[in-house]
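Enquirer: take a look and give me a structure for this.
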Amino acid sequence: MTEIAHRCGFIAVVGRPNVGKSTLTNALIGTKISIVSRKAQTTRHRIQGVLTRDREQFVFVDTPGFQTRHGGAMNKMMNRVVTQTLADVDVVLFVVEAGKWSPGDSKLLGLLHDPKKTILVISKIDQLKNRDELYPFVAQIASQFDFAAVVPVSSTKRHQLDQLLDEVAKLLPENEPFFDADTLTDRPVRFIAAELIREKIFRLVGDELPYGSTVVIEQWDETEKGVSIAACVIVERETHRPILLGVGGSHMKRIATEARQDIAKLLDKPVHLEIYIKVRKGWAEKESSLRDLGYE
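Expert: A predicted model of the protein is given here:
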């Protein structure tokens, strides 16, 4: 009896900002490895999440949203991550928000070159008011590119995620697993902790604070009983400090509390978290600063 081959490969999750790439990646893997926000430009790094099934291992690469409006160093870096990822993977999930097609989607579609490895994922179908609009919307996109498959999904409702995985599995090459079966991400836990803090900043003060902020873990002391973490939030201007702090430090207290709870859940142990603020002018517009802060 012929043994069924094991399949394993890399899957890029690409799309314009805020179409639900990180939510989809987290839902497929079953845990939060990429931060989620309603704000665009939340994901800045290429983050790998791993899902292992009986005869398949999926290595998802959640990419930054492809930027078409601004050309600063940060956005150029993020676009470079997207284009490099597209060249390196076995399967591409092109994520488009249901009922919404923009010039940004068209520009990213122009970067896709191999229909045999590209799946169109229509996200947020649960938010579509008129389901009758879905078919003509999909047909209009599919007429521009011969996708290997088209799968409408709802990440929050977990609708058709298994079907999406089955379609991806068909395109994966025969390989032995790249990671242990219990691996969820290739990113170190310090990176995930910093991302969780940044998520709280985006959710609480994202409308007030421009996107020139990042988080660096400066100290990490871990024992069997718990973890003590010192994190630094870097902002571009002195005027950003009071916005981040809030009245009487209310914003920062809430950010620290919610981040501490998420990190404790991630590590399954008590966490003591202290967060500081530092001003580093123009860090997001200098590629040297981006590299120093761990950006690819």
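
Enquirer: only C-alpha atoms for contact and neighbour calcs from this point on.
Expert: Fine.

Enquirer: show residues contacting the helix or strand harbouring L93.
Expert: Applying DSSP states H and E as the criterion places L93 in strand 91-97. Identification of contacts with strand 91-97 by C-alpha atoms under 8 Å, 6 or more residues apart in numbering yields 9-16, 19-21, 86, 105, 109, 117-125, 168, 171-172.

Enquirer: let me see the ranges of the helices in the stretch 1-150 of the chain.
Expert: Per DSSP state H, counting those that start in this stretch, the stretch 1-150 of the chain carries helices over the ranges 21-29, 73-88, 103-109, 134-142.

Enquirer: to check against the first, give me the structure of this:
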Amino acid sequence: MTQRCGFVAIVGRPNVGKSTLMNRILGQKVSITSRRPQTTRHQVMGIKTEDETQFIYVDTPGMHIQSRDRNKAINRFMNQAATQALRDIDCVVFLVDRTRWTEEDDVVLDKLTHVRAPVILAVNKVDWLKDKSTLLPWLESLQAKREFAAILPISAKHGTNVPELEAEVAQYLPEGVHYFPEDQITDRSQRFLAAELVREKVMRQLGDELPYQMTVEIEEFRDEGRIIHISALMLVERPGQKKILIGENGERIKKIGREARLEMERALGAKVMLNLWVKVKRGWSDDDRALKSLGYDLD
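Expert: Below you'll find the predicted structure:
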């Protein structure tokens, strides 16, 4: 049989379910998720090999409108990372949310104007629709937005029509040798995953209280076989944020650490000893040099 291999960018505005979709396709967590917009900050590759076909999905940060409160260096980085993922790809999955079309969906649509690869429109969270009769006329109206290769209603969370979406994508993957071993599922390291899992637990617990001026840096990742020792530094921009993150009598940081450790053990298949620290680093989210040193690097 002929081998096929290609890159598939999953794009959309913030919080439409891009990471949930990629995790569903792969059958395990590679991208972190939360109900908060802009949880994903980096391009993350998810690799799925089925027989002679290798899909290389690229989960991207949500493309958003640059406004006064969204014009920091980190916001610019996320938009650039999402746009960069559209270069040299073989197919695009453009994810939107049910029967809602927003200004930020128009931002994504505009970015796709010059993309030559086929674009599949996936309408997510259709299981949430109370009135299912609104779906068909909505899908028909979307055809006027641009010439899509296909329009599919899906549920990334429950897997509805996801196999059909994968079959649609497979048609557009070119012939070619596989770039990755068949058992590899991501290009990201265990160290990166550990940092992301800590950040996910913070986002889920403190999404409303703690703004996005928080990141995680792994200072130690030591694998001793049965036990992995991990030390993670959580950076915030103000002393008040540090206080929120630690919580009364340290209860908040203990809970974050406990949840992150359990998920790391599931993902890494070993016992994890996790130490968390919090440090104030003023202005890191609007400092290009600081961002690069913290791993926010498009290279």
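
Enquirer: quick one: R252 of the second structure is in a helix?
Expert: Yes: R252 of the second structure: assigned to a helix according to DSSP: H, G, I helix; E, B strand; the rest coil.

Enquirer: count of neighbours near it?
Expert: R252 of the second structure has 18 neighbours, counted by other C-alpha atoms under 10 Å.

Enquirer: try M78 of the first structure
Expert: 23.

Enquirer: cool, and E236 of the first structure?
Expert: Neighbours of E236 of the first structure (other C-alpha under 10 Å): 20.

Enquirer: any buried residues in stretch 240-260 of the second structure, and which?
Expert: 241-242, 245-246, 252-257, 260 (16 or more other C-alpha atoms under 10 Å).

Enquirer: out of those, which one sits closest to F192 of the second structure?
Expert: For those, the closest approach to F192 of the second structure (C-alpha to C-alpha) belongs to A260, at 13.2 Å.

Enquirer: what's the closest non-adjacent residue to the closest one?
Expert: In this structure, A260 of the second structure finds its nearest non-sequential neighbour in V198, 5.4 Å apart by C-alpha to C-alpha, 6 or more residues apart in numbering.

Enquirer: so who does that neighbour touch?
Expert: By C-alpha under 8 Å, 6+ apart, the residues touching V198 of the second structure are 216, 256-257, 260.

Enquirer: export the residues you listed to a markdown table and tack on secondary structure and distance to A81 of the second structure?
Expert: Shown next, in a markdown table, are these (DSSP: H, G, I helix; E, B strand; the rest coil; distance: C-alpha to C-alpha, whole Å):
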| residue | secondary structure | distance to A81 of the second structure |
| --- | --- | --- |
| V216 | strand | 19 |
| I256 | helix | 28 |
| G257 | helix | 29 |
| A260 | helix | 26 |
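
Enquirer: need those in CSV with distance to I56 of the second structure, can you?
Expert: As requested, these are exported to CSV (distance: C-alpha to C-alpha, whole Å):
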residue, distance to I56 of the second structure
V216, 26
I256, 31
G257, 32
A260, 27
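
Enquirer: closest one of those to G283 of the second structure?
Expert: For these, the minimum distance to G283 of the second structure (C-alpha to C-alpha) is 14.8 Å, reached by V216.

Enquirer: measure the closest residue to the closest one other than its chain neighbours to L152 of the second structure for me?
Expert: Closest residue in space to V216 of the second structure, ignoring its immediate chain neighbours: M234 at 4.5 Å, by C-alpha to C-alpha, 6+ apart. Distance, M234 of the second structure to L152 of the second structure, by C-alpha to C-alpha, to the nearest Å: 40 Å.

Enquirer: neighbour count: the two, which is higher?
Expert: M234 (21 against 17).

Enquirer: tell me the contacts of the more buried one?
Expert: So M234 of the second structure contacts 214-217, 276-279 (C-alpha under 8 Å, 6+ apart).

Enquirer: same check on E199 of the first structure?
Expert: Residues near E199 of the first structure by C-alpha under 8 Å, 6+ apart: 35-37, 42.

Enquirer: kindly recompute the last result at 7 Å.
Expert: Neighbour list for E199 of the first structure: 35-37 [criterion: C-alpha atoms under 7 Å, 6 or more residues apart in numbering].

Enquirer: and E209 of the second structure, how many residues sit next to it?
Expert: Quick note: E209 of the second structure (other C-alpha under 10 Å) scores 11 neighbours.

Enquirer: likewise the one 3 residues further on?
Expert: Applying the criterion other C-alpha under 10 Å, we find 18 residues in the vicinity of Y212 of the second structure.

Enquirer: and what of the one 10 residues further on?
Expert: The burial metric for R222 of the second structure, expressed as a neighbour count using other C-alpha under 10 Å, is 14.

Enquirer: residues in contact with the helix or strand T215 of the second structure falls within?
Expert: Counting by DSSP H and E, the element that carries T215 of the second structure is strand 214-223. Residues from elsewhere that reach strand 214-223 of the second structure (C-alpha under 7 Å, 6+ apart): 191, 195, 199, 228-236, 294.
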